[in-house]
Structure formats: structure tokens, C-alpha cells
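Asker: Can you look at this prediction? I've put the sequence above it.
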Amino acid sequence: MRQSGPSGFRIGIDLGGTKTEAVALSPSGDVVAQERVPTIKGDYAATIATISGLVTRTENQIGQTCTVGIGMPGAASRETGLVKNANSTWLIGKPLQKDLEEALKRPIRLQNDANCFAVSEAIDGAGKDTEIVFGVILGTGVGAGIAIRGECLEGRNAIAGEWGHNPLPAPMDDERRGPLCYCGRHGCIETFLSGPAFERQYAEACGTEIGAHEIETLAASGDSRADAVMRRYEERLARALASVINILDPDVIVLGGGLSNIRRLYDTVPTLWEPHVFSDSVKTRLSPPMHGDSSGVRGAAWLWPPSL
């Protein structure tokens, strides 16, 4: 039987472009339940139903009523409460927090997914015991979050860390104007560094559509065309992250999302960003996530302190 009332157990939901994940944390922060389901794209009602179903099944599994924190692409507007800036475009203009609170019959906490990721890695992950963590999501889109002393920095307009919708720094001639982004502008960092962009670059160079993992495997096996695509990607990532270091000067940059699994990035990118950083030395670390692709969902659960 499920116990009612606050229990100290927290559920986090990560609403991603390809998967929606739930995790339940005990008061001590241990994972006690976890489930992933495919994200139903383009259907807002199905999004509400998916999240509600995950919460219900998780609470039935652990026998506790929990607080619920949700990480989502984009942000809720401070003016209207409606979703803005989401690459899951079916969420844009919707009262997601209101509708979820009605469906779940309780208050929830809603936060940008990259902010959740940054907080998770700052609290007990790759950025533990550091002051400033910049958490990057390299996945279906490109987002980022900022954690200062373990707490999320949202900013005046709830867009702190929206790195992916700045122009790619120091564009080369063949990068100018750049691809069209869903936001309506050309040449956003997201259009060069997202997973789909990386795969598109390989297809344009090699005439074959394959996934990011396959590109990495080919490059590691000595395929010169795959390696050239990898090197171009790394150089662009280095330029883009150097601009962040120049502004924020973080202790650590943690990569998340599907492309964070490309191991060579952690060796090559820091050597490539140095000429673009306005300093005689660069102490910022580039790290993989300690909690893998479940870091964001853990950060969503952390939106509620254990005592509530």
C-alpha cells in the first residue's frame, strides 16, 4: 500500500527528445526505482500522460508518495508561465507546469533539463566540491546549465546557460550564415554541435547516413573521412567552449547527452580551446558525467530538498 504525505523520497523526471526517464531517490540520495520510456514526439497530451504514468508506477513500486521535479527542454516564461525555447517544439506555448500539477494533484518543480544536469554533477558528480560548473548537453539539441556552489543559476530571464543559441564563435568562411535553426536564426551553435548536426556533417562529407557511435568507431579504426569529420567537430566544440570560459571561467565543464560518450573529446578539445581562451593558462577541466545519461534525471529529483 502506498503511504500518503511527504516521505522524503523524491521523484525526478527527465523529459528528453528521445526518452523520458523517471528516478526515485531515497532521503539519502540513493536510487530506489528507475524507468525509461520512449518520448512520444509531437503530442502534448501524450507528454502529460507519459509523465503521469511514470510518477504513478514509480510511487506504486516504492510504496511512497513523493515530491516531483521535472527537467524539460527550454524554460517556463517568467511573464506567462508558458514553455519557451524548447527544441521539443510541441511544448512551446503550453502551460506545462499547470497541466502537470493538475494531472498529478500536487505542486511540482519544473526546471530546464541542462540546469538539472549541472546541479546533479555539481552536488555529487564530476563537479563536486568546485565553485562553478558548466553542464553541457550534446544531444538532440545543445543546451547548458550553470551551477554555482551546487545551486542552479537561472538568471533574470530564466535563460542562463542558453549557450546553444549563440552564434558559433569565430566562424570560418564555409560556416558563415550557417544552417537554419528551429529558433528561426542561422548559425546557432546547436546547428553545428548537436547529435543530428554531427551525423548530418558525416552524411554530407561521406554520402552515407550513420549514427554518431558508428562515426566514432570508424574514426578510431583509421577511416580518414570519419576522422576528418570528428576533427572538425572537435575544433568547433573547442571554439564554442572557449567563449564560455572567457565569460564564466568555470572550474569544470561537464558534457552530457549522447555525444558525451565520445571519449576522445576529453583529450582533444582542451588542447584545441587554449588559443581561444584569454589567459596564459587554462585550468578548466573537461569531464564526462559521473552519473552518465541519468545525471539530468537525478538533478530533477534534487529540485526538492530531502526534508520536503
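Answerer: Alright, I've got the coordinates.

Asker: use CA for all of it now, contacts and neighbours both
Answerer: Will do.

Asker: How far does stretch 66-76 sit from its chain's centre?
Answerer: 12 Å (Cα atoms, centre = their mean, to the nearest Å).

Asker: If you count neighbours, what's buried in that stretch?
Answerer: C66, T67, V68, G69, I70, G71, M72, P73, G74, A75, A76 (16 or more other Cα atoms under 10 Å).

Asker: Q111: which of these is nearest?
Answerer: The shortest approach to Q111 among the buried residues of stretch 66-76 belongs to G71, at 5.0 Å (Cα to Cα).

Asker: Tell me which stretches of the stretch 151-300 of the chain form strands.
Answerer: 151-152, 252-256, 285-287 (DSSP state E, counting those that start in this stretch).

Asker: Export those as TSV, with columns for mean neighbour count and distance to V119.
Answerer: Listed next are those as TSV, based on neighbours: other Cα atoms under 10 Å; distance: least, Cα to Cα, whole Å:
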stretch	mean neighbour count	distance to V119
strand 151-152	22	6
strand 252-256	27	11
strand 285-287	18	15
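
Asker: In terms of distance to L15, which of the buried residues of stretch 66-76 ranks first?
Answerer: M72 (5.1 Å).

Asker: just to revisit the earlier point, as JSON lines, the strands of the stretch 151-300 of the chain with distance to L96 would be great.
Answerer: Below are the strands of the stretch 151-300 of the chain laid out as JSON lines (distance: least, Cα to Cα, whole Å):
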{"stretch": "strand 151-152", "distance to L96": "20"}
{"stretch": "strand 252-256", "distance to L96": "24"}
{"stretch": "strand 285-287", "distance to L96": "32"}
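
Asker: For A122, find the nearest of these.
Answerer: Going by Cα to Cα, the one of the strands of the stretch 151-300 of the chain nearest A122 is strand 151-152, 8.0 Å.

Asker: Summarise which helices and strands that closest one is packed against.
Answerer: helix 113-124 (3 or more Cα pairs under 8 Å, 6 or more residues apart in numbering; DSSP states H and E).

Asker: Okay, one more to line up with it:
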Amino acid sequence: MYKIGIDLGGTKIEGICLDGSHNVLVRKRIMTNQHNGYESILDSIVSLVGQIASGLSDYSIGICTPGAISKKTGMIKNSNTQCLIGMPLKDDLERLLGRTVAMENDANCFAMAEATLGAATGYGLVFGVILGTGVGGGIVIDGRLHRGRTLIAGEWGHHTLHIHGNKCYCGRQGCVETYISGPALEKRWSELSGKHEKLSDIVKQEGNDVKLWKKEFLENFGIALANVIDILDPDAIVLGGGVSNIDFLYTEGKKAVYDNVFSDLIDTPILKNKLGDSAGVFGAAML
């Protein structure tokens, strides 16, 4: 069976077709044009699948979406592509395409891709981490995605890190996401230094402000990820998203994690992703 994956992003929609050996047969990108609304996005996905599936009869379809499907309503929630919120995206696409569609959020697709084709290939229980605009995660066990009873497995970004801490868009305080996401780290740097700079520029600097910023970052990263290890005890952790490009996370960051794990043997691999921004489309195909 051929595998078609669609990665629905805020600016582009990417599609891919893999054969049974995971060789790429077709790969296409089109603009999302979310300003044209929900119906336009549906039409674009259907058209892209049609182009990729041309001449094929036996294929599956997996779709990586911004946001997640509510188990309660079947509608999209928590999406940064706002025209999708409250819409039955999966049901509408299945109706228009005339076949079953597998659909997951970007963190689950990332975890699936890295566990199947990327940095964590060959490991049993893999925790895939997204450290970007937000903080998310996905769990893959022996090649199968673990979603959980209410489809929230892996959502470590909304674990409480500091009980009376930073306010989060979810309505609570102290969530992991409010401390170690890209925007949170840039905001904290601005508070310490008075400068508004990108994360990639902050990590190149020296001085007392950056030392304090880095110390806080490592403490929060270490505690947050150690909590996950204490619960899951995964065979490997793979980091993705823009924040994952910071080199010290794989040295000093790993030590900060190990220092907080409840075990006398701590050797969990903390790996940098191999697939980069291609993880979404490959993960969708793997669904």
C-alpha cells in the first residue's frame, strides 16, 4: 500500500507519497492561503491529494494539522490557523475524498516520523518533543502512536512547572510552555536585558544577563523533562522545533535533566531530530 501524507501548515500545505519501503515517489507544496477561509483549505487539500494519488488505487491518507481534534465534539481546537477552530475537518475531508483519513496534531506526527524514519529509529518507547512557538509532545510505542484515553497523551507543555507562575493562554499559571517555548524565552530575555532579540541571537551572547537567562532556562528544561522521564521512562527523547537547534541542550541541558530524574541509573538518550521541518509530512504518511 502507498502512503500519502499531508502537512497542513499556516503558510503552506505539503503532500508526499511513499511506497512500501518509505521511498519518496511524489512531493508537492502549495500555499495554504488561510485568509481565503475554511472551504478554500478543504479544496486545496482535496486537490493536492488528487494530484499525488493520480494513478494509484491502494493508498492510505494521513494528515498533520495545527491544533487537535476534540474527542468530545470531533471539531478542531487550539489551532493557530483560526479558520479551522470549531470545524469538522476530518469528517469533511473524509466526505470529500470518499475514504478514511487519519489525522493528528503536529507533535504526534513529529514523534511518529522521528521514531519511524528519524533520530529515534529502532527505539521502543519514544517521546517526541516540540520546542517552538509552543511546547508539545507525542508518544510512540513500538511504532504505534499512543494517543491516550482523551487524546491528550504527551501534552507536557501544560504540566505545571511553577504553581503561581506565568499566566498561560490555557487559563492556568506556571505551564511549561510559558517558560521554555521560543516566545517565552525571548520574553524573559527582554525582561532581564531590556532588549528585544531573537533566540538565535541571544544564545550567542555573553555577560551576566545571559548567564542568568541560561541558568533559569536549564533549570526549567531540566525539571520539566525529568518529570516526563519519571513518568514514562522512555527509551529515547527526540527534540524538535526551533528551540531544539540550541546546541547546549544536548550537553548542559541533558545534565540538567539527569540531575532531576528519580533514578540511580540515568542514561536516557536526548537526541536532536533528523527530519527537521519535513517531520510533519512524513509523520502524517506514517499514521
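Answerer: Thanks, I have it. Note that the structure is predicted; figures quoted are calculated from it, not measured.

Asker: Got a TM-score for the two of them?
Answerer: The TM-score (TM-score structural alignment, normalised by the length of structure 2) is 0.87; 285 aligned residues with a Cα RMSD of 2.5 Å.

Asker: picking up where we left off before, V37 of structure 1 is nearest to which of the strands of the stretch 151-300 of structure 1?
Answerer: Between V37 of structure 1 and the strands of the stretch 151-300 of structure 1, the shortest gap by Cα to Cα is with strand 252-256, which sits at 19.0 Å.

Asker: List the single closest residue to the aligned partner of D251 of structure 1 in structure 2 in space, sequence neighbours excluded.
Answerer: Aligning on TM-score structural alignment places D251 of structure 1 opposite D235 in structure 2. Excluding its sequence neighbours, the residue lying closest to D235 of structure 2 (Cα to Cα, 6 or more residues apart in numbering) is L125, at 5.2 Å.

Asker: quick one, helices of structure 1?
Answerer: 44-62, 96-104, 113-124, 189-193, 195-206, 212-220, 224-248, 265-273, 295-301 (DSSP state H).

Asker: Could you dump the ones you listed into a markdown table with mean neighbour count and distance to G141 of structure 1 added?
Answerer: Converted to a markdown table, the helices of structure 1 look like this (neighbours: other Cα under 10 Å; distance: least, Cα to Cα, whole Å):
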| stretch | mean neighbour count | distance to G141 of structure 1 |
| --- | --- | --- |
| helix 44-62 | 17 | 18 |
| helix 96-104 | 16 | 20 |
| helix 113-124 | 30 | 11 |
| helix 189-193 | 25 | 6 |
| helix 195-206 | 18 | 7 |
| helix 212-220 | 17 | 14 |
| helix 224-248 | 18 | 14 |
| helix 265-273 | 17 | 18 |
| helix 295-301 | 30 | 14 |
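
Asker: what's the closest of these to G8 of structure 1?
Answerer: Per Cα to Cα, nearest to G8 of structure 1 of these: helix 295-301, 11.0 Å.

Asker: Structure 2: matching residues for that closest one?
Answerer: Helix 295-301 of structure 1 covers residues 279-285 of structure 2 once aligned (TM-score structural alignment).

Asker: who touches the matching stretch?
Answerer: Stretch 279-285 of structure 2 has contacts (Cα atoms under 8 Å, 6 or more residues apart in numbering) with 3-7, 14-18, 60-64, 102-104, 106, 108-114.

Asker: Might one say that C109 of structure 2 is in contact with C64?
Answerer: Yes: at 6.2 Å, C109 of structure 2 counts as touching C64 under the criterion of Cα atoms under 8 Å.

Asker: wait, which of the buried residues of stretch 66-76 of structure 1 is closest to M290 of structure 1?
Answerer: Using Cα to Cα, G71 is the member of the buried residues of stretch 66-76 of structure 1 that lies nearest M290 of structure 1, at 18.2 Å.

Asker: Looking at structure 2, name the residue matched to that closest one.
Answerer: Aligned counterpart of G71 of structure 1 in structure 2: C64 (TM-score structural alignment).

Asker: Quick check: chain neighbours aside, which residue is closest to that match?
Answerer: Nearest residue to C64 of structure 2 in three dimensions, chain neighbours excluded: D7, at 4.7 Å (Cα to Cα, 6+ apart).

Asker: and that neighbour, what pairs with it in structure 1?
Answerer: Using TM-score structural alignment, the equivalent of D7 of structure 2 in structure 1 is D14.

Asker: which residues touch the aligned partner of L18 of structure 2 in structure 1?
Answerer: With TM-score structural alignment defining the correspondence, L18 of structure 2 maps onto L25 in structure 1. Taking Cα under 8 Å, 6+ apart, we find L25 of structure 1 in contact with F9, R10, I11, G12, V31, V32, A33, R298, A301.

Asker: Please, a ChimeraX command that selects the buried ones among those?
Answerer: Only the buried entries of the contacts of L25 of structure 1 go into this ChimeraX selection, using 16+ other Cα under 10 Å:
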select :9,10,11,12,33,298,301
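
Asker: Just the ones in strands from the contacts of L25 of structure 1, please.
Answerer: If you go by DSSP state E, the contacts of L25 of structure 1 have R10, I11, G12, V31, V32, A33 in strands.

Asker: how close does the third one sit to L82 of structure 1?
Answerer: Counting by Cα to Cα, to the nearest Å, the gap from G12 of structure 1 to L82 of structure 1 is 21 Å.

Asker: Please verify my assumption that the match of G71 of structure 1 contacts G10.
Answerer: No: look at C64 of structure 2 against G10 with Cα under 8 Å: they stay out of range, at 11.6 Å.

Asker: Any idea how many residues pack against the nearest residue to T81 of structure 2 once chain neighbours are set aside?
Answerer: Leaving out its chain neighbours, the residue that sits closest to T81 of structure 2 by Cα to Cα, 6+ apart is G10, at 5.8 Å. Residues contacting G10 of structure 2 under the criterion other Cα atoms under 10 Å number 16.
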